[in-house]
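In: Compute the structure for the input listed below.
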Amino acid sequence: MGRRAAPAGRRSARRKHRAGPRFGLPAMVLLTVVLGAGAAMADRDGTPRDGAAAPVVERTTAGASPRPTTAEPTRPAAPDPTPPARPRTTTPAPVRSSPPKRTAAKSTGVPRSGAGTFTTARSSGAPTGDGGTLRRYRVQVEDGIEISAQEAAAEIQRILAHPRGWAAHGRGRFQLVSENADFVIRIATPDTADALCLRQGLRTHGELNCETSEGVVVNLRRWMLGSPTFAGKPEEYRHLIINHEVGHEIGIRSHMGCPGPGRLAPAMMQQIKGLHGCRSNAFPYDEDGSYITGPIVS
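Out: Coordinates of the predicted model:
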């Protein structure tokens, strides 16, 4: 029995299906050429494509301007009539010239660091004060800083015997000794003072004094220069250094704030950090023998 002829509509569909691949290959070739040309133009104009690394700004040392660093663009085989776009650049901000800052150590002759070893003052004296616990102290000065340990000990002895000090008001008795001391008062360069204070977890930033389990650490810069917030000579500021740190030594652990505008700042106030309306003051007691106090701040 012979094959029946397929309906006309079905034969037409089969022809269309067979004819499809005849025109698909040229079209795919044409699409590949167009995409390749587009990719070549993207490389030529210096603009990074998806996945390409952005320009890296190279970090330079102080005083030099940052300089953009980019990879060299890939050149296509055939020339492109379209002029390439300018590559992106980074314009560095203008650098303002200013005179270099000089540290206090350089401008004043106070050394920043020292030997880290100390000389003990070989001197002693009678106890000062008539009440409270007797505390023996010795004085040490870092080697190489051109301060006499003997002279420093004599000055500290006078400070602790001052009529407006702790001993004169029954808060303790103090005696200078060269050995068998209860605590030590050290005068050290800023770097050495920082290291000694840091052992107790205290950060002094090359500027501050501190009180440790061994005694008092005096920053040489403060001893020699005083404080920018203190209205007085360095010799008077030394009273504040010793009175404040020995105040911690006799058991006053907290710091105080300013009691009011125009009033004397307490000796237990960290006056170098700002007076907050108070007047600078180096002594625990005023001239009438009244204890100078303020609100507890820490």
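In: from here on, contacts and neighbour counts on C-alpha atoms
Out: Noted.
In: any idea how far Glu236 is from Leu196?
Out: In this view, Glu236 and Leu196 are 25 Å apart by CA to CA, to the nearest Å.
In: These two: which is more packed in?
Out: Set side by side, Glu236 and Leu196 show more neighbours around Leu196, with 23 against 17, by other CA atoms under 10 Å.
In: The more buried one against Val217, yeah?
Out: Yes. Between Leu196 and Val217 a contact is recorded at 7.5 Å, counting by CA atoms under 8 Å.
In: and for comparison, fold this next one:
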Amino acid sequence: MREQARARPATSVRRLRLQRAAAATAVAACLVANVWVVARASNESGASGALAAIGKVSTEVGLRSKGPAAPSAAKKPAPPRVVERGSGTLTPVTIPGDALTTADTGRPVRISIEAEGGLEVDPAEFATMVAQTLTDPRGWQQVDDVRFVAVSPEEIQGGAQVDLRIALASPDTTDRLCAPLQTRGQVSCHNGGRAVINLRRWQLGVAAYGSDLAAYRSYLVNHEVGHGLGHGHDYCGGPGQVAPVMMQQTYGLKGCTAWPWPAAKADTT
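Out: The predicted structure follows:
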């Protein structure tokens, strides 16, 4: 009985030693494997390959890394704001002298440029653009043998005569100034010696001119001033032809190509 009791502890000790040896061997094998993977990656790809291999080993043992964040979608610029109702008061704007190149000859047409208050548009920029359009070589001065003469706000206040006023107005004020013509807050008009440019069209343009807002603005000015000079509406001559400036291009081109100038396109090339 004593011999059996002594034999059991010896057997347990040997078994324990064998288990510890096996565990140590397994740990050593894992370490050797990891070192071999890192060394191989270093030989193939340098330091970056080694880091990648370490990352791979870490992933295999359960660690996860987050991928790069998805790029944010590019934001489209917001369209210009259209003030539906301004102050209701039109104020004459000084026309920059270097913007109005008056013709040397032709029937004088005395003009004033006006802007309604509260439109969030720089009146001086509007006046400059209108003056440059009216005195462009492709404009009415050459086609109609006229010369536009600026009338200053001070002269108007003193009672000076004005033949034609060009005004930028909110959609609400445009409807009032154009009545009884039906502009419905959408389009511009000429009425009673005033070319009324609707702020909605000035800011947003139309599909016929696409992204070329500057060209459409020139069309707006030339079309409404054309009415002030006595011209009626014209029409598309056929598919592929150049649209005449007195065509209502805002409503569509009817197969013609957009053209904002009174002079024929062939005469400008």
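In: Could you tell me which residues touch both of Leu196 and Val217 of structure 1?
Out: The contact sets of Leu196 of structure 1 and Val217 do not overlap (CA atoms under 8 Å, 6 or more residues apart in numbering).
In: What lines up with Gly144 of structure 1 in structure 2?
Out: Under the alignment (TM-score structural alignment), Gly144 of structure 1 pairs with Gly118 of structure 2.
In: So that match sits against Thr89, correct?
Out: No. Counting by CA under 8 Å, Gly118 of structure 2 stays clear of Thr89, with 9.3 Å between them.
In: related to what we said a few turns ago, tell me the secondary structure for the match of Gly144 of structure 1?
Out: With DSSP: H, G, I helix; E, B strand; the rest coil as the basis, Gly118 of structure 2 sits in coil.
In: Next, count neighbours for it.
Out: If you count neighbours by other CA under 10 Å, Gly118 of structure 2 ends up with 14.
In: In which helix or strand does the nearest residue to it once chain neighbours are set aside reside?
Out: Nearest in space to Gly118 of structure 2, with sequence neighbours left out and distances taken as CA to CA, 6 or more residues apart in numbering, is Gly86 at 4.9 Å. Taking DSSP states H and E as the definition, one finds Gly86 of structure 2 inside no helix or strand.
In: Show the contacting residues for Gly86 of structure 2.
Out: Contacts of Gly86 of structure 2 by CA under 8 Å, 6+ apart are Glu116, Gly117, Gly118, Leu119, Ala169, Ser170, Asp172, Thr173.
In: Which one of those residues is nearest to Val13 of structure 2?
Out: Leu119 (96.8 Å; CA to CA).
In: so the closest one makes contact with Arg81?
Out: No. At 9.1 Å, Leu119 of structure 2 does not count as touching Arg81 under the criterion of CA under 8 Å.
In: neighbour-wise, which of the contacts of Gly86 of structure 2 leads?
Out: Ala169 (32 neighbours).
In: Just give me the residue right at the centre of structure 1.
Out: His205 (8.2 Å; CA atoms, centre = their mean).
In: can you confirm Pro262 of structure 2 is in a helix?
Out: No. The assignment for Pro262 of structure 2, made by three-state DSSP, is coil rather than a helix.
In: how deep is it tucked in, by neighbour count?
Out: 21.
In: Matching it against structure 1, which residue comes up?
Out: Pro262 of structure 2 maps onto Pro284 in structure 1, by TM-score structural alignment.
In: can you check Pro108 of structure 2 too?
Out: By TM-score structural alignment, Pro108 of structure 2 lines up with Leu134.
In: Next up, the contacts around that match.
Out: Contacts of Leu134 of structure 1 (CA under 8 Å, 6+ apart): Pro127, Gly172, Arg173, Phe174, Gln175.
In: what do you get for Arg85 of structure 2?
Out: Ser170, Pro171, Asp172, Thr173.
In: ok, and those in structure 1?
Out: Using both residues aligned by TM-score structural alignment, their matches' CA atoms under 8 Å, structure 1 keeps these contacts from those: Ser170, Pro171, Asp172, Thr173.
In: Quickly name whichever of those is closest to Thr257 of structure 2.
Out: For the kept ones among the contacts of Arg85 of structure 2, the nearest to Thr257 of structure 2 is Pro171 (27.2 Å; CA to CA).
In: Have a look at structure 1 and report its longest helix.
Out: helix 8-44 (DSSP state H).
In: after it comes which helix or strand?
Out: Criterion used, DSSP H and E; the element after helix 8-44 of structure 1 is strand 56-58.
In: For structure 2, which segments count as helices?
Out: Going by DSSP H, structure 2 shows helices at 2-60, 123-134, 140-144, 153-157, 171-178, 199-204, 213-228.
In: got the contact list for whatever residue of structure 2 lines up with Val177 of structure 1?
Out: The alignment partner of Val177 of structure 1 in structure 2, by TM-score structural alignment, is Val151. Contacts for Val151 of structure 2 (CA under 8 Å, 6+ apart) come out as Arg110, Ile111, Ser112, Ala160, Val162.
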